[in-house]
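Colleague: Sequence and computational prediction follow.
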Amino acid sequence: MMDDYRQRKERFVSNLNGTTLFETGSVMITICSTYFLCQTLKSFISWPNIEKLSWMNYVIENVTLVIPMICVCTFLSSFSTWFHVILWLISILIYFLTKPTSSVSLVSSTSYSRNISWSNTDCNMYMYTCRMDLGVGLFAISHGMVSSEARNKQINVKELFLENIILFILGFIRLIVVKYFSYVEHVSEYGIHWNFFLTLCFMKLIGHCLLKITKNLISLIVVVMIFHEFILLKYFHVDNYLMSSNNVRKNFIDANREGIFSLGGYVCLYLIGVFIGRIIIHDESKQKFKQMGLQLFLGMVFLCVINWNSSRKLCNLSYVSSTAGLACMSLACFSITQ
């Protein structure tokens, strides 16, 4: 019974085409427009001690942040571009109707989870991506942005071990649960035993070791990307190996080839996250939000230009650059609205 259900679910999510970078970006920028709308609406209401009214914060944040994102990812997905334009116009209108009485920060208010997950497995591997592909890449970047390396904080071997052993245990638990309940999974994503928790674990470990070798982040990112893209994928033809339809998996590495050989790209995303994190920490401490926004915007323009044959499965140069570009776009919008 469970095997039949699993097979039907796998057929349902197989052979799907992804979407374009433009459409994915239009969904991403909606997050920025909802953030701006939330800020301006709080200033417009101008209730005394609004930050202390948790129920009012809850209502405003759900109406302006959660509900619009649900709409744009469901029945309004075909009109995402126009939807976020309307949100921006409403926000700008409210902004000019009232003079903000104080700087309202969402960081100090009640925090709610606003992550959108989109299960769109086994997409066409080239030219198109799906929101789940973007989600894992952005998670790797955000992991680097909040890491101790981004804050230039030195951690010892014990702290590094504790950080990574938790991710390893989560990966092992997920493996057991998925196999026990016969949960739907595609081996073409990470392999038979591998999963995203294990990728995060080894990504952080490798990234930390590389940063011990040199402090020059830009050079390190370039070297890692050259090794992964041009030596591993192209010179040794690992891309053909990963994209082959051969389902025979002889050993552990062969069984988990997708997860293992995509680590180089994820390490590059992690290092990019560390680099962006240092920019934000440096500029935010000096209240240079416009300068930070300009830097991130220029980074977005440069990175999004490198967009051909994007593949999350390979975690190639195009996927890394487009994901980092969309991350820079969102952060630039956030810094400008700040």
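Modeller: Looks like it came in fine. Residues are numbered from 1 along each chain as shown.

Colleague: contacts and neighbour counts: CA atoms only from here.
Modeller: OK.

Colleague: who's in contact with the residue nearest to residue 224 when sequence neighbours are not counted?
Modeller: With C-alpha to C-alpha, 6 or more residues apart in numbering as the criterion, residue 224 has its nearest non-adjacent residue at 6.3 Å, and that residue is residue 268. Residues in contact with residue 268 (C-alpha atoms under 8 Å, 6 or more residues apart in numbering) are 221, 224-225, 320.

Colleague: Same check on residue 310?
Modeller: Residues in contact with residue 310 (C-alpha under 8 Å, 6+ apart) are 125-129, 316-319.

Colleague: Just among those residues, which is most surrounded?
Modeller: Using other C-alpha atoms under 10 Å as the neighbour definition, these reach their maximum at residue 319, which records 29 neighbours.

Colleague: before we go on, here's another structure to hold up against the first:
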Amino acid sequence: MGPPHSVSDAHVKFVSGHSGSSGYEVVSAVSAVFPALLVTAIVVQGRCGWQWFVTETILLVLPLALSLTALSDFTFELGMSVAFVAVLALVLASHFRIPISKRGYKDEKRLGCITSLRGMLNLVAAVVILAVDFHSFPRRFAKTEEYGYSLMDLGGIGFVIANGIVEGRKKPDKWSVLRDGLALSLLGLGRLWLVHISDYQHHVTEYGVHANFFFTLAFVKITCSWWAWKLNLPRAVLAGVCLCVCHHLCLTVGGVGVWVLSSAPRHTLISANREWVVSLPGYVASYFFGVALGCHLFAGQNRRTHLTYSVICLTVCLFVSVVGLHHYLGLPSRRIANITFIIYAVFYTTMALAIYLTVETLAATFLRGLPTVPTIFHAINRRPLLCFLLANVSTGIINKSINTLDVPYPWDIIIIVAYTLGILFVLYFLFLRDNMQKLKHA
């Protein structure tokens, strides 16, 4: 076997066979983002420009990157330190009544908590897609092989839930749905072709031999997004619960779960991609739960304080549900997308929304409606698919250019941070360009 195959095999082995960590640690891994959001809001105040881009990356992006790499063993301490700074900044800003910039960017068409959620999910995904190939990224955050709680496991299903939140509230054009579904399918085929011709490392148990996440997005888009807007909150919840129950029966009583996690041969197209096929109902169910969340959020957007309390209560209920499912039905599994995995992902998403709503409520109460969504999150939210594509392409280029397993500390962290800032630089530049064009045509 030649050297390229040896390197590829070493990378696959490096990201395989992991059992994750605890649900608490998965939440703690990104805990610094939430108080950093408040600090960024007070300092930047939604203003755009390259000096503010640098400020946001220092206050928001750097703590996240460090919590996933160099400071991964001190995520709680980092989160508490940033929280202390956030409380101090809030007290000082409200006591001295700092002047609020009138040039802060606001997107009146969207709820700020949804923009922040999608921005955070994309930013975390961009960091971990490359970081997982370096030694500084802890293996407990990498994708689990069978069962367990892991930060990377939540990335894909978090995208689907977030898409359900926004797509379930608008009536789409059927041709646009087909166009987007076809585009995602072509991206999936393109990724499959590039992986094959470049002998790029491919972890088969992620989605199977041929499938990838672009195919999952295409399937959900084509089958659900063109009619999901007809669902109200109770119907969306009912659809998600019914699909979860049916899927659970297939996995357990039908023995499908055991088959997926086994070492059975992959001779046919279905058996070769059994993880992708079997997990699809779970992703569709999570999409329906996202639609239900969207119904609740948009219905209560004019009563922000009441909405915040209700989402906090929902988060508590989902936490209790996860504990119960963990105890009675077992650990989550991203390979089969079982019910524990789905509800844990919904809990994680709802918890983030609750925290963002709390930050917005604090800003409205003490800081006279200060914009709380970082401009970087606005830029990511404007082009989420481009962010995902840039992360995948950049990761591929870096992995083919250097052997990431041989990069020592701290150079691996420098590469991860530089790569993240490069992606954000492109998105921020396009965002500023769009705003300039709007001003010209105004």
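Modeller: Thanks, I have the structure now. Quick caveat: nothing in here was measured; it's all calculated off a predicted structure.

Colleague: and the residue nearest to residue 224 of the first structure, what pairs with it in the second structure?
Modeller: Taking TM-score structural alignment as the alignment basis, one finds that residue 268 of the first structure is matched in the second structure by residue 285.

Colleague: element containing that match?
Modeller: Secondary-structure assignment from DSSP states H and E places residue 285 of the second structure in helix 274-299.

Colleague: Name the single longest helix found in the second structure.
Modeller: Criterion DSSP state H: the longest helix present in the second structure is helix 411-441.

Colleague: Quick check, central residue of the second structure?
Modeller: Centrality entry for the second structure: nearest residue to the mean C-alpha point is residue 121, 2.7 Å, by C-alpha atoms, centre = their mean.

Colleague: ok so that one is a strand residue?
Modeller: No: when the secondary structure is assigned by DSSP: H, G, I helix; E, B strand; the rest coil, residue 121 of the second structure falls in helix instead of a strand.

Colleague: these two touch, right, it and residue 156?
Modeller: No: between residue 121 of the second structure and residue 156 no contact is recorded; they are 9.1 Å apart, counting by C-alpha atoms under 8 Å.

Colleague: Return the distance of the match of residue 268 of the first structure relative to residue 232 of the second structure.
Modeller: Remark: distance between residue 285 of the second structure and residue 232 of the second structure (C-alpha to C-alpha, to the nearest Å) = 15 Å.

Colleague: can you check residue 260 of the second structure too?
Modeller: Distance check for residue 260 of the second structure against residue 232 of the second structure: by C-alpha to C-alpha, it reads 34 Å.

Colleague: Can you pick out the residue with more neighbours from those two?
Modeller: When residue 260 of the second structure and residue 232 are compared on other C-alpha under 10 Å, the one with more neighbours turns out to be residue 260, at 23 against 16.

Colleague: The first structure: which residue goes with the more buried one?
Modeller: Alignment note (TM-score structural alignment): residue 260 of the second structure maps to residue 242 of the first structure.

Colleague: just to confirm, which helix or strand has that match in it?
Modeller: If you go by DSSP H and E, residue 242 of the first structure is part of helix 238-243.

Colleague: need the next SSE after that helix, C-terminal direction.
Modeller: Next in sequence after helix 238-243 of the first structure, counting helices and strands by DSSP H and E, comes helix 252-255.

Colleague: once aligned to the second structure, how far is that following helix on average?
Modeller: Superposed on the second structure, helix 252-255 of the first structure shows a mean distance to its aligned partners of 0.9 Å (mean C-alpha distance after the TM-score superposition for the first structure).
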